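>>> 3D, please:
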Amino acid sequence: MSGSVLVTGGTGTLGKLVVPRLRAAGFGVRVLSRTAREAVDGVEYVVGDLETGAGVEDAVKGVDTVLHCAGSAKGDDVKARHLMKAASAAGIGHVVYISVVGADRTPVVSGIDRNMFGYIAAKREAEKIVAESGVPWTTLRATQFHDLLFTLAEGMAKLPVIPVPSGFKAQPVDPAMVADRLVELALGKPAGLVPDLAGPKIYSLKDVIRSYVKATGKRRLFMPMRVPGKAAAAFRSGANLAPDAGAGRTWEDFLATRVG
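Now for the predicted structure:
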């Protein structure tokens, strides 16, 4: 065995990929869940809530590493604070955190910024909480997952006219590649902030949505929308991209597998 790992967000898009890879690498795996579940395929499930901190202290007891994959549209800083407090008290040897590319380059300073980009501010704060916790750590920043952009395009395509933020770009990455990297990092020693991970191509957000619309046989009008604020300006300048880190499956390949 390579030790034991607690995975937060183990039932989400990334966590579902991480867990079997950890098992294959020889780890004992425990998954933090808000609801009780029976053990499956050697994976233990423990009840806890990162939003309130309930059950988190018990969840981290007896594990060597924590792989923090839990994330949502808001509150990631609160979740990180509860997790790292428990990890510090338990003497955890390594916490691996997944963040987003641009967390350090996207200023979120106004109400407008926070409405659209508050999740990035929370990610940046979570990074600081992890780094300043006293627990040995590794943080990986990744660009937008294919699945996230697919969900975004799917939702926007329900509108007869699709508003698209002008100048926004995306560099979608295959979450399976991110999962591989996270397991590799979990196997290694704490490394601090490691190089970004991103998909192989950069697209305008309009092209991402338009390709989904075309692939699903729909017809839609597109309306450019100028988003105000410093965070939006950072996105237009490419703060959420990592041009030198591109690899893996393209958006076109992913789209073809999802919609045929």
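>>> CA atoms for contacts and neighbours, from now on please.
Will do.
>>> can you map out the helices along the stretch 51-200 of the chain?
56-60, 76-90, 111-131, 146-156, 175-187 (DSSP state H, counting those that start in this stretch).
>>> following whatever helix or strand Ala234 lives in, which helix or strand shows up next?
Assigning secondary structure by DSSP states H and E places Ala234 in helix 230-236. Scanning forward in sequence from helix 230-236 by DSSP H and E, the next helix or strand is helix 251-259.
>>> to compare against the first, here's the next sequence to fold:
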Amino acid sequence: MTTILVTGGTGTLGRHVTELLRADGHEVRVLSRHTVPYAVDLREGGTGLDAALVGVDTVVHCASRPRGGDERAARNLIAAARQAGVGHLVYISIVGVDRVPLGYYRTKLAVERLIEESGLGWTILRTTQFHDLVLKLLEAVAKLPVMPLPAGVSDQPIEVTEVAARLAGLAAGAPAGRVADMGGPEVRTFPELARAYLRASGRRRPVVSVPLAGKAYRGMRAGGHLTPANAVGKVTFEEFLTGRFGA
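Okay, the predicted model is just below:
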């Protein structure tokens, strides 16, 4: 079995990837800013990163900070991985990073390009948004007297453990380049998702569709962040909510 380093290995996705790889018999190192013995801030790099990569065959790059620094972190990781002789770099990205001009999406696309040009063997998987993120957004909006949601926008949420299983399988294999996108089982409008959340949580809120402006909004109205042809996920949003709130 191989030695695999998972960056962001304590996060929503990374912890599941770590568990699956260990269960499959791989030696797995978890790198995050606060996890001993590989407590490393990828934005800073340095000797801690170099030490974490000694003897590593594959890196699964799950670490990400929407508030910035991902490109610098990727450059540091790539440079250290090349020096350590890592053979395979696996990256998790987002469906639509090349079609929806959100700032965070542009950053994810820039990291993809860095990996493609790194000289390392690489695999990139793009997925739709996790159920967990959609729930977090709806919970935040439900704090208001009404739930304002972007008019005409749908989503295709996917279960994070299904993504973790796919990512772990890719990490155990050879570099595959850009693999097929991975989407949740259903494309749902935001009002539908909100009403499902309200039923599951027992809350009552009016749901209001609000027209927005801008290129990113137009990209999402056009479905640039969706992949209905790759609706390979199995767990629906309602099933996810049942797991969180009970039947």
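>>> quick one on the thing from earlier: is it possible to get a markdown table of the helices of the stretch 51-200 of the first structure that adds distance to Val7 of the first structure?
Below are the helices of the stretch 51-200 of the first structure laid out as a markdown table (distance: least, Cα to Cα, whole Å):
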| stretch | distance to Val7 of the first structure |
| --- | --- |
| helix 56-60 | 10 |
| helix 76-90 | 11 |
| helix 111-131 | 15 |
| helix 146-156 | 20 |
| helix 175-187 | 11 |
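>>> residues contacting the helix holding Ala234 of the first structure, please?
Residues from elsewhere that reach helix 230-236 of the first structure, judged by Cα atoms under 8 Å, 6 or more residues apart in numbering: 105-109, 113, 117, 166-169, 240.
>>> from the residues you listed, which two are the most distant?
Within the contacts of helix 230-236 of the first structure, Val109 and Lys169 form the most distant pair, 21.2 Å apart (Cα to Cα).
>>> looking at the two, which has the bigger crowd around it?
Higher neighbour count among Val109 of the first structure and Lys169: Lys169, with 21 against 14, using other Cα atoms under 10 Å.
>>> what's the counterpart of that one in the second structure?
In the second structure, the residue paired with Lys169 of the first structure is Ser154, using TM-score structural alignment.
>>> tell me, how many residues neighbour the closest residue to Ile158 of the second structure other than its chain neighbours?
Closest residue to Ile158 of the second structure apart from its sequence neighbours, by Cα to Cα, 6 or more residues apart in numbering: Gly184 at 4.0 Å. Each residue near Gly184 of the second structure was counted by other Cα under 10 Å, and the total is 30.
>>> does Gly184 of the second structure touch Val160 like I think?
No. Counting by Cα atoms under 8 Å, Gly184 of the second structure sits too far from Val160 to count as a contact (9.9 Å).
>>> now the alignment partner in the second structure of Val227 of the first structure: which helix or strand?
In the second structure, Val227 of the first structure lines up with Leu212, judged by TM-score structural alignment. In this assignment (DSSP H and E), Leu212 of the second structure forms part of neither any helix nor any strand.
>>> for Leu212 of the second structure, give me its contacts.
So Leu212 of the second structure contacts 150-151 (Cα under 8 Å, 6+ apart).
>>> please report how far it lies from Tyr105 of the second structure.
From Leu212 of the second structure over to Tyr105 of the second structure the distance is 18 Å, taken as Cα to Cα, to the nearest Å.
>>> then Glu112 of the second structure?
Counting by Cα to Cα - Glu112 of the second structure and Tyr105 of the second structure are separated by 11 Å.
>>> before we move on, what about Gln83 of the second structure?
Plainly put, Gln83 of the second structure is 28 Å away from Tyr105 of the second structure if you go by Cα to Cα.
>>> more neighbours: which of these two?
Ranked by neighbour count (other Cα under 10 Å), Gln83 of the second structure and Tyr105 place Tyr105 first, with 21 against 12.
>>> can you tell me what the more buried one aligns to in the first structure?
That one, Tyr105 of the second structure, aligns with Ile120 by TM-score structural alignment.
>>> which non-adjacent residue is nearest that match?
For Ile120 of the first structure, ignoring the flanking residues on the chain, the nearest one in space by Cα to Cα, 6+ apart is Ala103 at 5.6 Å.
>>> list the contacts for that neighbour?
Applying Cα under 8 Å, 6+ apart to Ala103 of the first structure gives the contacts 120-121, 123-124, 240.
>>> how big's the offset between the helix holding Ala234 of the first structure and the second structure?
Taken over the aligned residues, the distance from helix 230-236 of the first structure to the second structure averages 1.1 Å (mean Cα distance after the TM-score superposition for the first structure).
>>> and that helix, what's buried?
230-236 (16 or more other Cα atoms under 10 Å).
>>> same deal with stretch 240-247 of the second structure?
Within stretch 240-247 of the second structure, the residues that count as buried by 16+ other Cα under 10 Å are 240-241.
>>> is it true that Val63 of the second structure touches Thr10?
Quick fix: residue 63 of the second structure reads Ala, not Val. No. In this structure, Ala63 of the second structure is not within contact of Thr10 by Cα under 8 Å, at 9.2 Å.
>>> now for the two: what residues contact both?
Listed as contacting both Ala63 of the second structure and Thr10 by Cα under 8 Å, 6+ apart are Ser32.
>>> higher neighbour count, these two?
Shown here are Ala63 of the second structure and Thr10; by other Cα under 10 Å, Ala63 has more neighbours (23 against 20).
>>> mind checking how far that one is from Arg15 of the second structure?
11 Å.
>>> shared neighbours, the two?
Common neighbours of Ala63 of the second structure and Arg15 (criterion: Cα under 8 Å, 6+ apart): 8-9.
>>> residue in the first structure paired with Phe240 of the second structure?
So Phe240 of the second structure corresponds to Phe254, using TM-score structural alignment.
>>> what separates its match from His146 of the first structure, distance-wise?
Separation of Phe254 of the first structure from His146 of the first structure (Cα to Cα) stands at 7 Å.
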